[in-house]
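1. Have a look; sequence and predicted model below, questions after that.
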Amino acid sequence: MKKTLIAHSPDADDIFMYYAIKFGWVDMGGVKFENIAEDIQTLNEKALKGVYEIVAISFALYPHIREDYAPLRTAVSFGNGYGPKVIKKKGAKLKRNFKVALSGEHTTNAMLFRIAYPDARVTYMNFLEIEDAVLDGKVDAGVLIHESILTYNSELEVEREMWDIWQELAGKELPLPLGGMAISRSIPLNKAIEYEETLTKAVHVAREHKHKLSEMLLERNLVRIDAPTLDKYLELYANDDSITLSDIQYSAINKLFEIGYKHGFYDSPIKAEDFMIPAEYKSLRNS
């Protein structure tokens, strides 16, 4: 059997959306799936180098890898009224050039933050280290992502919601595009379509069996949070809107790319639809 490695982040939503495959609830004929979990910036950097065939990425990275990867329509995470948080110590006043910790240069939150706070002094670190860096005074503020937005220390407070920054930059209310999956263009088209179908089914099955799958993840210590927090977190980032991209989600991704191009992060404007796997190829090929 062909071994196919899927690289995703260690946060609970990615684990949840993949593990219907890991537990054998979904499979693909002739393929044995394996997985590896790495922090999102590491995944972004490896996508830039073309290391993995199927990899989780920040949406803000995609224009940089468009020639080598196609975005998948499934396993997507958006914020809708919520998202990453700019946090600081309670009562702290931030100067114009405050020092801030971000989770990686190519993350969506980093791009939006840098646009909103051009004078901030940015340092990058693993997302798991950001909260302690603020508490220890190594930085004045940090942007929390993943489960940390629900579990941060009571000595900290929110300076600003990334959702609010996004709405101001977008100029209208759109879901905040955070992360998704990308597949290498080196994979034959018919096989790439099959991979996308399988991963879509995995997210769909995970949602159908959310409570059972969550129990299994908790029993095996595969997530870093408790049951109530996991339930809440999955409704934020691995919900029914994660199964396949909707029209409004396409609009949001395109607005993100437009904003990034306007502020000099990309070399040309692009539309997400122009780079997707042409799923219609399968039916045309078999007609």
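-> Arrived safely, thanks for sending.
2. From now on I want contacts and neighbour counts done on CA atoms only, so please keep to that.
-> OK.
3. elements contacting the helix or strand containing L234?
-> Using DSSP states H and E, L234 sits in helix 227-237. Packing partners of helix 227-237 (3 or more Cα pairs under 8 Å, 6 or more residues apart in numbering; DSSP states H and E): helix 12-22, strand 77-79, helix 210-219.
4. Provide the secondary structure category for the spatially most central residue of the chain.
-> Centre of the chain computed as the mean C-alpha position; nearest residue by Cα atoms, centre = their mean is G179, 2.2 Å away. Of the three states, G179 takes strand under DSSP: H, G, I helix; E, B strand; the rest coil.
5. Use this one as the comparison:
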Amino acid sequence: MDSMTLALCISPCPNDVYIFAGILLGKVTHLELCFSPTFLDVQAANEAAPTGQFDVIKISYAAYPALRETYDLLPSGGALGRGCGPLLLKNGDAPFDPTTEVLTPGAQTTANFLLDFWAQAPLEKRYLPFDTLYDELRTVPGTQGVVIHEKRFTYEADGLTLIQDLGEHWENETGYAIPLGAILCRRALNLSNTIAALIRESLAWADTHRDEALALCRQYAQDLTDGVIEAHIGLYVNEYSEDLGKEGRAAVEFFFSQQAAG
């Protein structure tokens, strides 16, 4: 049987590259499937998902409800955990100003939802890709913004002030882990179980060939510091990455219920 090429979309962040390293490097294969990868910022992926151009795609959990009819949510490969949420930061020591705009990494991101969950009031926002957002936050005094990915490990060194750990607020208020990023597979393919198994195998390969997986991560990471890359993987790649399990599924369903209620 001829092989089928699946269009894969993940972010260039270390956790995604690490989890998919076995697949990306051709170490984990399937006789009838191969993957053509594209790397997009999370909000760009959120915007691309409705077009159907990707067969397997990593998006924000907050963007999934609108895609339920087209995509299955896979139990493996995503980002969900504790102590790993987005941070609301400010350039300067002044307190948060709710009348001043807040930079966020995209309207459909979980980070944007968690900002609203914390603020409980309308805010003026400007949406930017997360790396552009961080550059402006770092260089423009008085700027307020929500930071995701590996920048959470570097903000203190860059002189930024923590206003609120939005993930910590979510955990304290709800008791649930934080659903950040989800892996989806197009339902029409009828391959969701197969893809989920391949992702688990790819993660297992990365864990047993860590040096090779980390070398691949360095090719794509925004911050090339080994300590930051490893800290990022250590925080975002966890037991939920292999399988959501009962606790992870409960967190996701509660998140969707809060999103619908809001």
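-> That came through fine. The structure displayed is predicted, hence computed values, not measured ones.
6. Any idea what the TM-score is?
-> With the length set by TM-score structural alignment, normalised by the length of the second structure, the two chains reach a TM-score of 0.91; 257 aligned residues with a Cα RMSD of 1.8 Å.
7. so which of the helices and strands packed on helix 227-237 of the first structure comes closest to I115 of the first structure?
-> Ranking those by proximity to I115 of the first structure (Cα to Cα) places strand 77-79 first, at 18.5 Å.
8. And the contacts of stretch 156-165 of the first structure?
-> With contact meaning Cα atoms under 8 Å, 6 or more residues apart in numbering, stretch 156-165 of the first structure is reached by 79-90, 109, 112-113, 116, 135, 176.
9. Buried ones only from these, please, as a ChimeraX command.
-> Listed next is the ChimeraX selection for buried residues among the contacts of stretch 156-165 of the first structure, using 16 or more other Cα atoms under 10 Å:
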select :79,82,83,84,85,86,87,88,89,109,112,113,135,176
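10. Filter the contacts of stretch 156-165 of the first structure down to the ones in helices?
-> Among the contacts of stretch 156-165 of the first structure, the subset assigned to helices under DSSP state H consists of 109, 112-113, 116, 135.
11. Now tabulate these in CSV and tack on distance to A56 of the first structure.
-> Listed next are these as CSV, based on distance: Cα to Cα, whole Å:
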residue, distance to A56 of the first structure
N109, 15
L112, 19
F113, 21
A116, 25
L135, 29
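12. follow-up on the earlier one: excluding chain neighbours, what is closest to the residue nearest to the centre of the first structure?
-> S58 (4.3 Å; Cα to Cα, 6 or more residues apart in numbering).
13. Which position in the second structure pairs with the one you found?
-> Using TM-score structural alignment, the equivalent of S58 of the first structure in the second structure is S60.
14. residue contacts, that match?
-> S60 of the second structure is in contact with 42-43, 46, 108-110, 180-182, counting by Cα under 8 Å, 6+ apart.
15. what does H106 of the first structure give?
-> Shown in contact with H106 of the first structure (Cα under 8 Å, 6+ apart): 41, 44, 58, 60-61.
16. still contacting in the second structure, which of the residues you listed?
-> Of these, the ones still in contact in the second structure (both residues aligned by TM-score structural alignment, their matches' Cα atoms under 8 Å) are 41, 44, 58, 60-61.
17. Narrow these to those in helices?
-> Assignment to helices by DSSP H places the following of those there: 41, 44.
18. Can I get the buried part of the kept ones among the contacts of H106 of the first structure as one PyMOL selection?
-> Of those, the buried ones go into a single PyMOL selection, burial set by 16+ other Cα under 10 Å:
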select buried, resi 41+44+58+60+61
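19. Which members of the kept ones among the contacts of H106 of the first structure are the farthest-apart pair?
-> Going by Cα to Cα, the pair spanning these furthest: Q41 and A60, at 11.3 Å.
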